[in-house]
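> sequence first, then the predicted structure:
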Amino acid sequence: MGAKTALLVYMNTGVSGAPRMTGNADSERTRALVRRLYPGWEVAGASGCELGDATYPVEGTAYIGSFPGTDITCDRHWMGDYPTRPPQHLIDGSVGRRMVVHWMHSVVDFFAFAVW
């Protein structure tokens, strides 16, 4: 089974600043983020979960939360062999913010980390 992650994070702070994800995600901002990243997809609300349990959701599912200064998406749909070539709309979504990608699949010794 191994360890797996598929994270895309937008932050207002620099990489050296820790993301602030205290409390619950802002539901309205989260829905707006989903509409922007997944145009045309069905949005279903969910109760909160721990980040450690959400980093590699089942195919067709994404865990997304918008917190003050930090938006986080856990979705292996974007995961690929070239982390420096994500879909353009993901890069466009980071304008004025830091974008961090963290993909890992320990079974096949794959790890990718990218920062914009």
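Okay, I see it.

> every contact and neighbour count from this point should use C-alpha atoms.
Noted.

> can you tell me the closest non-neighbouring residue to the residue most central in space within the chain?
Computing the C-alpha centroid of the chain and ranking residues by C-alpha atoms, centre = their mean puts Thr73 first, at 2.1 Å. Nearest residue to Thr73, sequence neighbours excluded (C-alpha to C-alpha, 6 or more residues apart in numbering): Ile64, at 4.5 Å.

> this is the comparison structure:
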Amino acid sequence: MGSKSAVVVFAEAEPRRAFRDAGLTDHDKSKRLAEITLGATAQETGLLTLDLAVWPDSGIVCAASLPECEVVCSRELARYRPSELTEWILRLANGRGAYAVFMHSAEDWAAFAVWSDGALVRSLSMNPSSGVMEDMGEHLPFEFPFWEGERSVRNEPNYALPFHPIDFGNEALREFFGFVLEGREDELCFDLEEFEVPAFRAVSQA
């Protein structure tokens, strides 16, 4: 499967903690969140473990309203320029912070963005064919090892970027949410298969 993600999380506090302390999912609020994302009435199709929910099938939105955060996953949210989502993000954030991580290993593309206090504060998107497509705001601490050469690409002298975007994207997942799709897990990572997210699709109109 590789690393594929299209996940946005809204949280008052650190989303990594919110995932670890997650309580029961509010089904009604989750459905409303899915309907806002779909722009249509939604029906639940079942539950997906988080490793599958972060990249659901086209037309499916995985949404979970938890006590301390809300999670939305949809391929249609993935943007080469995450800043394009700002209006939608701020409408749903209601004053909370928002965190997005998008990536697709087939094209070695990764992007992430952070919104806080009603504004986009950091956005980065890159792949080797297009280079850096968006780079807004100051580097966050977890980025430093990448930009300072500690995670440089080895054995690929002609690689177009200073590090692999997929490695970077997985580190963003670890930093924000406490899990990785590929790479080294640490003691703070949780098991994605133990976390289930409701999946929804738009109701067909007769």
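Great, that's in hand. Not measured: the values here are computed from a predicted model.

> that older thread, can you name the residues that contact the residue nearest to Thr73 of the first structure?
Going by C-alpha atoms under 8 Å, 6 or more residues apart in numbering, Ile64 of the first structure touches Thr30, Val34, Asp71, Ile72, Thr73, Cys74.

> okay, now the last one: neighbour count?
One way to gauge burial is a neighbour count; for Cys74 of the first structure, by other C-alpha atoms under 10 Å, it gives 24.

> surely it is in contact with Gly52?
No. The pair Cys74 of the first structure / Gly52 is not scored as a contact, 10.3 Å apart, by C-alpha atoms under 8 Å.

> average distance between the lengthiest helix in the first structure and the second structure?
Secondary structure of the first structure per DSSP state H: the longest helix is helix 27-37. Aligned to the second structure and superposed, helix 27-37 of the first structure gives a mean residue distance of 2.1 Å (mean C-alpha distance after the TM-score superposition for the first structure).

> got the contacts of Ile64 of the first structure as JSON lines, with distance to Gly14 of the first structure columns?
Below are these laid out as JSON lines (distance: C-alpha to C-alpha, whole Å):
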{"residue": "Thr30", "distance to Gly14 of the first structure": "21"}
{"residue": "Val34", "distance to Gly14 of the first structure": "23"}
{"residue": "Asp71", "distance to Gly14 of the first structure": "14"}
{"residue": "Ile72", "distance to Gly14 of the first structure": "15"}
{"residue": "Thr73", "distance to Gly14 of the first structure": "18"}
{"residue": "Cys74", "distance to Gly14 of the first structure": "20"}
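
> overlap between the residues you listed and the second structure?
With both residues aligned by TM-score structural alignment, their matches' C-alpha atoms under 8 Å, the contacts of these that the second structure also has are Thr30, Val34, Asp71, Ile72, Thr73, Cys74.
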